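Model the structure of this input:
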Amino acid sequence: MDVRDIHTPVLLDRCIELLAPALSHEGAVLVDATEGMGGHSEALLERFGGIHLIGLDRDTAALRIAGQRLSRFGDRVTLVHAVYDGIVDAVAQAGRTRVDGILFDLGVSSLHLDDASRGFSYAHDAPLDMRMDQTDGLTAADILATYAEGDLRRIFERYGEEKLAARYARAIVAARADGAITRSARLVEILIAATPAAVLRERAGHPAKRVFQALRIEVNTELAVWERALPAAMGLLPVGGRIVVMSYQSLEDRYTKRVFAAASSSTAPVGLPVELAEHAPRFRLLVKGAELASADERVANPRATPVRLRAAERLRAAA
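Presented below is the predicted three-dimensional model:
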């Protein structure tokens, strides 16, 4: 099956529109910091014939698919196996020090969700892996086997915003005494059994949803990576450079909002009669708040439902 039949890029037209002013000149450089299966990159390479793409992904399987999809663009494409907090090194590896546009499409990709064997989904029984880069790091099963009850509770609360975090952590520790929890179906069974009947009746969504999200974030250190990656990426942009970020869970979006707000605000002390250049905002926001997918797009592509898009443009050079 053609990858285009299984992968629909989220907010594609809007991403192109927002990045266009930064990419419309010959020799512009675009970083797709979350390459995935190459859907956004392909459309941007087609739309802007003079750009060079640097595509990053931690998943070697995704890079293979993207490489095949983008092969017709030849030497206009440089793909790098890297986590996106390594964006500065990846850009340097491609022989650049500045880039004109940056795109982040955060979270779990269609490739991960559609491959049941990766263990990302609570809807399919599979080994509890959840690593985006299967060449390195702890699996979700490792975490369930080795983390203390308090640590499990912490990640469920922080990364899943799960109200039953303590109850679920206690149930997992009790269950693993009878044998390692290595498959998603077993974890789902434990979580359902630990959920009060009234909550099962009233809760919107599956009781395992937030725990699976929390485990995925912990396995891939997603929030720590994002907290390093966003400031580093913004530092690569020249005046007129643009960055677009799509988040799918509130923790990432809140951090993006906070960083963009600080970068687009004056740092001048209150009461100064004039604003000195060094205190002027470094960026301007390109969208008001966080943009959502349209109702039509959410129907056509349900994975666009939780997206929150934010974008900014550099106004003045870094000090």
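
use CA for all of it now, contacts and neighbours both
Noted.

most centrally placed residue in the protein?
Leu106 (1.4 Å; Cα atoms, centre = their mean).

What ranges does the stretch 151-300 of the chain have for its helices?
For the stretch 151-300 of the chain, applying DSSP state H, counting those that start in this stretch gives helices covering 165-176, 184-194, 197-202, 209-219, 222-234, 250-263, 295-300.

Using CSV, lay out these together with mean neighbour count.
What follows is those, written out as CSV (neighbours: other Cα atoms under 10 Å):
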stretch, mean neighbour count
helix 165-176, 18
helix 184-194, 18
helix 197-202, 10
helix 209-219, 23
helix 222-234, 17
helix 250-263, 16
helix 295-300, 13
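
is it possible to export these to a markdown table including distance to Arg96?
A markdown table is the format used below for the helices of the stretch 151-300 of the chain (distance: least, Cα to Cα, whole Å):
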| stretch | distance to Arg96 |
| --- | --- |
| helix 165-176 | 45 |
| helix 184-194 | 43 |
| helix 197-202 | 53 |
| helix 209-219 | 30 |
| helix 222-234 | 13 |
| helix 250-263 | 24 |
| helix 295-300 | 36 |
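
Quick one, which of these gets closest to Gly55.
With respect to Gly55, and counting by Cα to Cα, the nearest of these is helix 222-234 at 13.3 Å.

now for that closest one, which elements pack on it?
helix 87-93, helix 250-263 (3 or more Cα pairs under 8 Å, 6 or more residues apart in numbering; DSSP states H and E).

Any buried residues in the first one, and which?
Within helix 87-93, the residues that qualify as buried by neighbour count (16 or more other Cα atoms under 10 Å) are Ile87, Val88, Ala90, Val91.

Just to be sure, Glu313 is in a strand?
Yes. Assessed with DSSP: H, G, I helix; E, B strand; the rest coil, Glu313 lies in a strand.

Would you do the same for the sequence below? I want to compare the two.
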Amino acid sequence: MGNFSAGNASTPDAEPAGPGKKNSSQRAVHLPVMLREVIQHLQLESGLVVADGTLGAGGHSREILKAIGSAGMLLAFDRDPMMISLAEKIVCGENVHIHHGSYIEIRDVLQRHSQSTGRPPLVDRMLLDLGYSSDQLADRQRGFSFQTEGPLDLRFSTSENVSAAQWLATAHDSQIVRVLTEFGEEPFAERLGPAISLAARRGEIQTTKDLVRVVEQTVPPAILRNAEKHPATRVFQALRIQVNDELTHVSTMLNQIAPEVLAPRGIMAVITFHSLEDRLVKQAFRQKNLWEEVTDKPIVPTPAEIRFNPRSRSAKLRVARRVPGQ
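As a prediction, this is how the structure comes out:
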């Protein structure tokens, strides 16, 4: 989850803080972002068919299930098998169908369910939480956190594509510069790209700390001293988006798939955590032939939620209704 993806966890612009952070004695506690606002704006009722495209730890899905009751149906998706195994502990029932894979596979899943149940291959409501989970961030083997040592992987599913370290080892300077610029909005991309490429080709970037070391050696010292966020934040965000092809998935869902599978007057809610995602959602929802915006402006977490879950602070929720007859 989404989340960073997640129904997900929280923001990709910062490392964990407060309640979302894992200590040595317990598993990370995942807090679903803007849970009350999501449930309210989805306008849930008994009997609806709802798709949670980014299951994450299951916090949103659990509340969705309560609202739609036994007469409804929940279809949930996640690319990460670890998150599915966690969510299945709290999201379960005969009307729950969890699928290991991306939300862009929903058309095929709905067709199969339609054949077996006789229901139309449509959903009434859909949620995407484009953050990632505290559990993913806390797992050192995934490489999502640059504050801990671990393999530089960054994939939501290790069975997909190549890891970030593998991609860097074969990418040209210009490719790395482009990814850092487009996906990280990194002001020092022109410096960092060649430095990262050279180190990777030498086999010197295998772990999270290897990459952090190159970043710290390349950006101006004054930036390291004075930056509010560590310069590696944008680099890790850019590489995560690249290896998971995140923005392509979001754009494909919003512009092609969701308009096909969402029932007329159906509602879609999307939680984003950085400007690139939010821009895609805003542009998609402004296609008047497809969507009617339910919220004029994005909904943001309350000050109370941000105090309790600091990593929610960059989240934005946009909601739109599917225009009928298109």
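
Can you calculate the TM-score here?
Scored against TM-score structural alignment, normalised by the length of structure 1, the superposed chains reach a TM-score of 0.88; 295 aligned residues with a Cα RMSD of 1.7 Å.

about what we covered before: nearest to Asp32 of structure 1, of the helices of the stretch 151-300 of structure 1?
In terms of Cα to Cα, the element of these nearest to Asp32 of structure 1 is helix 222-234, at 11.0 Å.

Can you check what angle separates the closest one from helix 250-263?
Calculated by axes from the mean of the first three to the mean of the last three Cα atoms, to 10 degrees, helix 222-234 of structure 1 forms an angle of 30 degrees with helix 250-263.

before we move on, the earlier item: could the helices and strands packed on helix 222-234 of structure 1 go into JSON lines alongside distance to Arg183 of structure 1?
Below are those laid out as JSON lines (distance: least, Cα to Cα, whole Å):
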{"stretch": "helix 87-93", "distance to Arg183 of structure 1": "33"}
{"stretch": "helix 250-263", "distance to Arg183 of structure 1": "27"}
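
To Ala318 of structure 1, which of the ones you listed lies closest?
helix 250-263 (10.9 Å).

now for the closest one, which elements pack on it?
helix 222-234, strand 283-285, strand 308-314.

can you tell which of these is closest to Ala126 of structure 1?
helix 222-234 (21.8 Å).

In structure 1, which residue range corresponds to stretch 272-282 of structure 2?
Aligned using TM-score structural alignment, stretch 272-282 of structure 2 spans residues 247-257 in structure 1.

for stretch 218-225 of structure 2, same thing?
Going by TM-score structural alignment: stretch 218-225 of structure 2 matches residues 194-201.

centre of the chain versus that stretch, how much separation?
Stretch 194-201 of structure 1 has its C-alpha centroid displaced from the chain centroid by 31 Å (Cα atoms, centre = their mean, to the nearest Å).

Give the equivalent position in structure 2 for the residue nearest to the centre of structure 1.
By TM-score structural alignment, Leu106 of structure 1 lines up with Leu130.

how much does stretch 150-157 of structure 1 stray from structure 2?
Its matched residues in structure 2 lie on average 0.4 Å from stretch 150-157 of structure 1 after superposition (mean Cα distance after the TM-score superposition for structure 1).

Give me the residues contacting the match of stretch 218-225 of structure 2.
Leu164, Arg167, Tyr168, Ala171, Ile192, Pro207 (Cα atoms under 8 Å, 6 or more residues apart in numbering).

distance of the residue lying closest to the fourth one once chain neighbours are set aside from Asp151 of structure 1?
Of all residues not flanking Ala171 of structure 1 in the chain, Ala194 sits nearest, at 6.4 Å (Cα to Cα, 6 or more residues apart in numbering). If you measure Ala194 of structure 1 against Asp151 of structure 1 using Cα to Cα, to the nearest Å, the figure is 18 Å.

can you check Ala185 of structure 1 too?
22 Å.

returning to what we had before: nearest to Trp226 of structure 1, of the buried residues of helix 87-93 of structure 1?
Of those, the one sitting nearest to Trp226 of structure 1 (Cα to Cα) turns out to be Ile87, at 11.1 Å.

which one is the closest one nearest to, not counting chain neighbours?
Closest to Ile87 of structure 1 by Cα to Cα, 6+ apart is Ala233, at 6.6 Å.

quick one: contacts for that neighbour?
Ile87, Val88, Ile102.

did I read that right, the last one in a strand?
Yes. Under the criterion used here (three-state DSSP), Ile102 of structure 1 sits inside a strand.

Kind regards, and thank you for your time.
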